[in-house]
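*Asks:* model this:
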Amino acid sequence: MNYTRISNIKDPLFTQMHQLMQDIFPPEEVLEFDLWKEPLEDPGIRVFVAVHDGKVVGATEYRYYEDFNVAMTDFTIIGKAGLGVGPFLANKRQQDLNELAKANGQELSGMFAEIYDPYKVKNHEFGGIKPMDPFVRREVLAHLGYKRIDFTYVHPSWNNDGEEVTGLDLCFLPMDGRTEIQAELVKVFLERYYTVLPNKPQSWIKMINELAGKDKLQLVAF
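*Replies:* The predicted structure is shown next:
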């Protein structure tokens, strides 16, 4: 299995990856094909696919924020069970992020991720791929050390229509074993992360304003 970076919308592997995203994720979670041009060309956004026998069987997108010294896992897709795609992507991503942090003179302090709450979201089949089942993914993240950030989370729809997306938790993987996170870090991270979507729902704006009035947020087990 090869870990291959995609940086051009014309890459045939991207066509396979985008189709895989459509097969796995609900429509409001998938950015339109043509809108991927700039993100793929952005050196700070790292999109890699797992390629097995010439076919994309998994993918991950993530980014490293030098000034925050944290990473964000945008998504992880396992397109086929039984190949060890999940561990392969997780290990390769971690190696890459460690190298990026080292080049920044740091040790990575942690990584954000969004995860569906399976007790709230019951109607997503995620392409019928069992490793993508929210219950399974949540257990995997828990074993990796991720914790749920203890606040009510919403995010703007990637359709950029001003609608909110609920049923997810924002999580954080602390590399130093901490049990809390600065609310200001969460706030400024989310503001930067969703800059690309100008149409924010009022519930998101309210959430951001509430974070501004808090000091620390607890990191709790799933």
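*Asks:* When you work out contacts or count neighbours from here on, use the C-alpha atoms and nothing else.
*Replies:* OK.
*Asks:* can you pull out the helices in this protein?
*Replies:* Assigned by DSSP state H, the chain shows helices spanning 12-24, 37-41, 85-103, 134-144, 183-193, 202-212.
*Asks:* can you redo those helices as JSON lines with mean neighbour count and distance to residue 64?
*Replies:* Below are the helices of the chain laid out as JSON lines (neighbours: other C-alpha atoms under 10 Å; distance: least, C-alpha to C-alpha, whole Å):
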{"stretch": "helix 12-24", "mean neighbour count": "18", "distance to residue 64": "21"}
{"stretch": "helix 37-41", "mean neighbour count": "15", "distance to residue 64": "14"}
{"stretch": "helix 85-103", "mean neighbour count": "16", "distance to residue 64": "7"}
{"stretch": "helix 134-144", "mean neighbour count": "15", "distance to residue 64": "18"}
{"stretch": "helix 183-193", "mean neighbour count": "16", "distance to residue 64": "11"}
{"stretch": "helix 202-212", "mean neighbour count": "16", "distance to residue 64": "22"}
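*Asks:* Of all the ones you listed, which one comes closest to residue 221?
*Replies:* Closest to residue 221 of the helices of the chain is helix 134-144 (C-alpha to C-alpha; 7.3 Å).
*Asks:* Between helix 85-103 and that closest one, find me the angle.
*Replies:* Interaxial angle, helix 134-144 versus helix 85-103 (axes from the mean of the first three to the mean of the last three C-alpha atoms, to 10 degrees): 40 degrees.
*Asks:* before we move on, back to that, now distance to residue 63 too, for the helices of the chain, in CSV please.
*Replies:* Formatted as CSV, the helices of the chain follow (distance: least, C-alpha to C-alpha, whole Å):
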stretch, distance to residue 63
helix 12-24, 18
helix 37-41, 11
helix 85-103, 8
helix 134-144, 18
helix 183-193, 10
helix 202-212, 21
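*Asks:* Following up with a second sequence; could you model it the same way so I can compare the two?
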Amino acid sequence: MLKYNRISSIEDHYFPAFHQLLQSIFPPEEVLEYELWREPIQDPDIYVYVAIHDQEVVGATEYRYYRDMRVAMTDFTIIGQAGLGIGRFLLRNREKHLQEIMTQSGTTSLGMFAEVYDPYRAEVHTFGGVSPMNPIVRREVLSHVGYKKLDLAYVHPSWDHEGAAISELDLCFLPQDEQQQEISTALIVQFLTTYYTALPNKPEQWHHMIKQLAETETIALLPL
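*Replies:* Now for the predicted structure:
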């Protein structure tokens, strides 16, 4: 049986295994250094949960909900082993928790953002050798869930604080209204500038993208 367990400190018993799982799955530029997790993981509005099976960390997810913008963000979902139902377990527990947060805040979410690798641009396809984490599989799963791709050339700052421009991913959005075909660029800009406040060293390409977004009113949501 899987257990949904929150981690809110790097001193947590499960944190070393969680961080090792991150390193085994994602490229180095996508993983925040061990010690740099100390402050953000204590943020009460950042939710890091791990899936525990037989006292081992076999999966993880990080997410947040911005009450003022009424949008959520899935930072990542990690499946460390196939055949345990980890993906659905994390999805359902995250959905349940987010609904509780919305109820407590008296808000209704407009939707949820997520970043996903484009398998045709990503150089690394193995992602720790775990089949469910293959970019092609992950992208199709998000499509099945209902995510749509924002119609823009997306770039984000590397999480290693080197300020590199990462352009192998697409920014996606899971609208509450399945019929929604576009999204406000003002919302996108507000979300991205808030979300990436944690990374002060941003590449020029990121600033250029934000500037271009500010010059339009809406961006189309395309099939993923």
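*Asks:* residues touching residue 77 of the first structure, list them.
*Replies:* Counting by C-alpha atoms under 8 Å, 6 or more residues apart in numbering, residue 77 of the first structure touches 21, 24, 58-60, 86, 132.
*Asks:* Next: residue 18 of the second structure.
*Replies:* With contact set as C-alpha under 8 Å, 6+ apart, residue 18 of the second structure has these partners: 50, 57, 60.
*Asks:* same thing but 7 Å
*Replies:* residue 57 (C-alpha atoms under 7 Å, 6 or more residues apart in numbering).
*Asks:* which position in the first structure aligns with it?
*Replies:* Under the alignment (TM-score structural alignment), residue 18 of the second structure maps onto residue 17 of the first structure.
*Asks:* May I see the buried residues of the longest strand seen in the first structure?
*Replies:* Criterion DSSP state E: the longest strand present in the first structure is strand 55-65. Of the residues in strand 55-65 of the first structure, 56-65 count as buried by neighbour count, 16 or more other C-alpha atoms under 10 Å.
*Asks:* and what of stretch 100-117 of the first structure?
*Replies:* 100-101, 107-117.
*Asks:* any chance of these in CSV, with distance to residue 215 of the first structure too?
*Replies:* Below are these laid out as CSV (distance: C-alpha to C-alpha, whole Å):
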residue, distance to residue 215 of the first structure
100, 29
101, 26
107, 24
108, 22
109, 19
110, 18
111, 19
112, 18
113, 21
114, 21
115, 24
116, 26
117, 25
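*Asks:* nearest to residue 31 of the first structure, of these?
*Replies:* For those, the residue nearest residue 31 of the first structure by C-alpha to C-alpha is residue 114; the value is 16.0 Å.
*Asks:* The closest one against residue 167, yeah?
*Replies:* No. Using C-alpha atoms under 7 Å, residue 114 of the first structure makes no contact with residue 167, being 10.1 Å away.
*Asks:* what about the most centrally placed residue in the first structure, distance to residue 115 of the first structure?
*Replies:* Nearest residue to the geometric centre of the first structure (C-alpha atoms, centre = their mean): residue 74, 2.2 Å. Residue 74 of the first structure sits 10 Å away from residue 115 of the first structure, going by C-alpha to C-alpha, to the nearest Å.
*Asks:* before we move on, what about residue 4 of the first structure?
*Replies:* 24 Å.
*Asks:* do residue 22 of the first structure as well
*Replies:* 17 Å.
*Asks:* Now do the contacts for residue 10 of the second structure.
*Replies:* 37-38.
*Asks:* Can you give me the neighbour number for the nearest residue to residue 65 of the first structure once chain neighbours are set aside?
*Replies:* Leaving aside its sequence neighbours, residue 65 of the first structure sits nearest to residue 71 (C-alpha to C-alpha, 6 or more residues apart in numbering; 6.0 Å). As a burial measure, residue 71 of the first structure scores 24 neighbours (other C-alpha atoms under 10 Å).
*Asks:* Which residues are in contact with residue 71 of the first structure?
*Replies:* 63-65, 110-112.
*Asks:* wait, which of these is closest to residue 11 of the first structure?
*Replies:* When those are compared against residue 11 of the first structure (criterion: C-alpha to C-alpha), the nearest one is residue 63, at 20.2 Å.
*Asks:* Now do the same for that closest one: its match in the second structure.
*Replies:* So residue 63 of the first structure corresponds to residue 64, using TM-score structural alignment.
*Asks:* same check, this time on residue 187 of the first structure
*Replies:* By TM-score structural alignment, residue 187 of the first structure lines up with residue 189.
*Asks:* do residue 127 of the first structure as well
*Replies:* Per TM-score structural alignment, residue 127 of the first structure is aligned with residue 128.
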